[in-house]
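*Asks:* coords below, sequence missing:
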């Protein structure tokens, strides 16, 4: 398969992603065997990860969604977070597993963790497909990490640039000329 013309190079193939989700799903199923968690996907980026991960967790899990915004159409986090869509489920007393596509600065996730913990769940953990350790601005304990990646602008598998490229089946590095030109 040839990458999209706006992709500089493929960072993670579709097969690499699916193999790692198999491992994460098995680990989550083992860790939550006694009490299945509610999966909370963070829209829009986590749609692909959430759908594929949920199918790999051999438990009766519930799913809900939140949409929070701190990006706009740029390539850097603004640090300002607002809820665009809140949970429809009461999470008090429940085990919650936040499913993210990527953790970049960590600012949005830190805010989200604080917000969800204030609602009285038994536990709140994080599963992310991608993490950029070199871009972190705050320390966050992430229980499940698919891949640590370099601080490059990535698209595909749910990740976008100005709402485009989410449908690519791999994770690729966006050519600088696309967002600097």
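*Replies:* Perfect, I can see it now. Just so you know, these numbers come straight off a predicted model, no measurement behind them.
*Asks:* for the rest of this, base every contact and every neighbour count on C-alpha atoms.
*Replies:* Noted.
*Asks:* give the burial count for residue 74, as a bare number.
*Replies:* For residue 74, the neighbour count with other CA atoms under 10 Å is 11.
*Asks:* residues in contact with it?
*Replies:* Residues near residue 74 by CA atoms under 8 Å, 6 or more residues apart in numbering: 161, 162.
*Asks:* check which helix or strand it maps to.
*Replies:* Here residue 74 sits in a region with no helix or strand, counting by DSSP states H and E.
*Asks:* check the gap between it and residue 89 for me.
*Replies:* Shown here: residue 74 relative to residue 89, a distance of 31 Å by CA to CA, to the nearest Å.
*Asks:* put this next to the first one:
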């Protein structure tokens, strides 16, 4: 049973999206990807740490040959974006000529995604797309074309299902929003 409210550091959070709602969104994304990549073998590049649950559940729902790799970037401090993106752990696979799909937990300002699209695009993949579980359209500061979006949400600070507040909260199967 999931708690009615959670407390992380100095903040309170209330239930926002259930694990069942997340599973439905992921199933829809998987169906799109299964169709769009039916004749390809895409490389999924999951952005750590936040996307680990999303990436695991999405790949379990795919029925196409595919590979996965992980990169780590950071642009958050506490509850707000620093606006600076630092690549911490880079991609080791050769992606030239490959179909690449970046897996991200959430796109809000778009700083991280802009940097990733530019960096990976320079390596000349056959195609480069983004699949994000969450998107905050009102927060975008970059023009981005994100083909695969699980859920568009308002500008609420959320935790759970891989998303954290200063390291805490990733382990919850549901998503909570700050109150």
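*Replies:* Ah, there it is. From a predicted model like this one, the values you see are computed outputs, not experimental measurements.
*Asks:* so where do the helices sit in structure 1?
*Replies:* Using DSSP state H, the helices assigned to structure 1 run over residues 14-31, 47-54, 107-117, 176-180.
*Asks:* just the ones you listed: most buried one?
*Replies:* Among the helices of structure 1, helix 47-54 has the highest mean neighbour count (mean count of other CA atoms under 10 Å), at a mean of 20.
*Asks:* so that helix corresponds to what in structure 2?
*Replies:* Under TM-score structural alignment, the match for helix 47-54 of structure 1 in structure 2 covers residues 52-59.
*Asks:* the matching stretch: average distance to aligned residues in structure 1?
*Replies:* Here the mean offset of stretch 52-59 of structure 2 against structure 1 after fitting is 0.3 Å, by mean CA distance after the TM-score superposition for structure 1.
*Asks:* can you check stretch 21-33 of structure 2 too?
*Replies:* With mean CA distance after the TM-score superposition for structure 1, stretch 21-33 of structure 2 departs from structure 1 by a mean of 0.8 Å once superposed.
*Asks:* and that stretch, which stretch of structure 1?
*Replies:* Stretch 21-33 of structure 2 corresponds to residues 16-28 in structure 1, going by TM-score structural alignment.
*Asks:* contacting residues around that stretch?
*Replies:* Contacts with stretch 16-28 of structure 1, where a contact means CA under 8 Å, 6+ apart, come from 52, 53, 54, 56, 57, 58, 144, 146, 170.
*Asks:* from residue 95 of structure 1, how far out is the residue mapped onto residue 92 of structure 2 from structure 1?
*Replies:* With TM-score structural alignment as the criterion, residue 92 of structure 2 lines up with residue 88 in structure 1. Separation of residue 88 of structure 1 from residue 95 of structure 1 (CA to CA) stands at 16 Å.
*Asks:* who has more neighbours, the two?
*Replies:* Taking neighbours as other CA under 10 Å, residue 88 of structure 1 and residue 95 compare with residue 95 leading, 18 against 10.
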